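> requesting a structural model of the entry that follows:
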Amino acid sequence: MFHTEHYTESKAQNYELVIRQLQALLEGESDRIANLSNSSALLNQFLDDINWVGFYVYRDGELVLGPFQGLPACVRIPLNRGVCGKAAAERTTVRVANVHEFPGHIACDAASQSEIVIPIVKDGELVGVLDIDSPLLDRFDEEDQHYLEKFVARLNLHL
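Predicted structure coming up:
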């Protein structure tokens, strides 16, 4: 089964380890809710300086709250609204250094200062988004983006 290891190496090595841990968690499981749940829990224990991590699932033309770790969140987000809606509509990662400067930001948690949202697209269809918030300004850099996109790509193999 899955064993937590300590993340004591470089940032890149730690991300590679968490992606291997994700693979071990998802191996042989095809239930989408179970896999999204374990993925959000894994990221929550791995990432420092975050206050929310989870998924919004694309359903009937909007994003609907899925498995997450953190405070209660907005349940439904229209496409093109907020950071999640923009990432979903454009099917591209959106990294925001200061959410208060993002037009139309949806403030579910007033403590959030920065955010990254990675779209999940499978066979050309939008599945949803991975959303991560931080109470720090400019928490997420290009390296975080690169590895979180790899994390989502690995997860996507099991959705």
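> drop to CA atoms for contacts and neighbour counts, all remaining ones
Noted.
> all strands for the chain, in order.
52-59, 62-70, 76-78, 94-96, 114-122, 125-134 (DSSP state E).
> what's the closest of these to residue 106?
Nearest of the strands of the chain to residue 106, taken as C-alpha to C-alpha: strand 76-78 at 8.8 Å.
> identify the residue spatially nearest to residue 104, adjacent ones excluded.
residue 82 (5.2 Å; C-alpha to C-alpha, 6 or more residues apart in numbering).
> right, I mislabeled it, should have said residue 76
In space, residue 76 is closest to residue 64, 4.7 Å off (C-alpha to C-alpha, 6+ apart).
> quick one more, to check against the first:
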Amino acid sequence: MHSTAEISACYANLLVQARALFAGESDLIANAANLAALVFGGLPGLNWAGLYRFDGAQLLLGPFQGRPACARIALGRGVCGSAAMERRTQMIADVHAFPGHIACDAASRSEIVVPLIDADGRLLGVWDVDSPLHARFGEADRIGMEALCAALVEAARSGAGA
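Here you go, the predicted structure:
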């Protein structure tokens, strides 16, 4: 496994790249597509990375990298629905032990989901990353993913009212 310093440096590099990709683009879907490709290709041990956007009632599948996924997720259902409803990052070491886990890909063992909340407190969606490795995500991943998500939301905010 990599050291916390190596993981943090990897996320710092991803954040620089993400901000460069987002520069001048405020569309959440376009930026999420680039972020999914960046994260999926830039972090080891992943089998899925992508966006579920909130339509006001449920989470709908957005841009992602990985195997086909569930198209719709109710708030409070599974790790993604729990992150959306609770509005807090969920970091699950063993998804099979998570009550109500939705198994889109049976190979997934661990998951991190970050809610995307705008400056007005509105839920935009969730950022979901899965791994076939048990306990793949640690505190450095949480900090790094939350920073990437903050940049994604900030880029979307920069286009508000434009």
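> what's the TM between chain one and chain two?
Once the chains are overlaid, their TM-score stands at 0.93 when taken by TM-score structural alignment, normalised by the length of structure 1; 151 aligned residues with a C-alpha RMSD of 0.9 Å.
> about what we covered before: how about the residue nearest to residue 104 of structure 1, what does it touch?
If you count contacts by C-alpha atoms under 8 Å, 6 or more residues apart in numbering, residue 82 of structure 1 has them with 102, 103, 104, 105, 106.
> and the gap between the spatially most central residue of structure 2 and residue 6 of structure 2?
In structure 2, the residue lying closest to the centroid (C-alpha atoms, centre = their mean) is residue 127, at 2.2 Å. Counting by C-alpha to C-alpha, to the nearest Å, the separation of residue 127 of structure 2 from residue 6 of structure 2 is 22 Å.
> same check on residue 95 of structure 2?
25 Å.
> who's more crowded, these two?
residue 95 (23 against 12; other C-alpha atoms under 10 Å).
> what's around the counterpart of residue 135 of structure 1 in structure 2, how many residues?
Matched by TM-score structural alignment, residue 135 of structure 1 corresponds to residue 132 in structure 2. Residues lying near residue 132 of structure 2 (other C-alpha under 10 Å) number 18.
> tell me the contacts of the nearest residue to residue 132 of structure 2 once chain neighbours are set aside?
Leaving aside its sequence neighbours, residue 132 of structure 2 sits nearest to residue 108 (C-alpha to C-alpha, 6+ apart; 4.4 Å). Residues near residue 108 of structure 2 by C-alpha under 8 Å, 6+ apart: 47, 95, 130, 131, 132, 133.
> mind redoing it with 10 Å?
46, 47, 48, 94, 95, 96, 129, 130, 131, 132, 133, 134 (C-alpha atoms under 10 Å, 6 or more residues apart in numbering).
> now, which of those sits nearest residue 19 of structure 2?
Of the contacts of residue 108 of structure 2, the one sitting nearest to residue 19 of structure 2 (C-alpha to C-alpha) turns out to be residue 129, at 19.1 Å.
> roughly how far does that closest one sit from residue 157 of structure 2?
23 Å.
> which one of these two has more residues nearby?
residue 129 (27 against 17).
> run a quick neighbour tally on the closest residue to that one other than its chain neighbours.
Leaving out its chain neighbours, the residue that sits closest to residue 129 of structure 2 by C-alpha to C-alpha, 6+ apart is residue 49, at 4.3 Å. By the criterion of other C-alpha under 10 Å, residue 49 of structure 2 has 27 neighbours.
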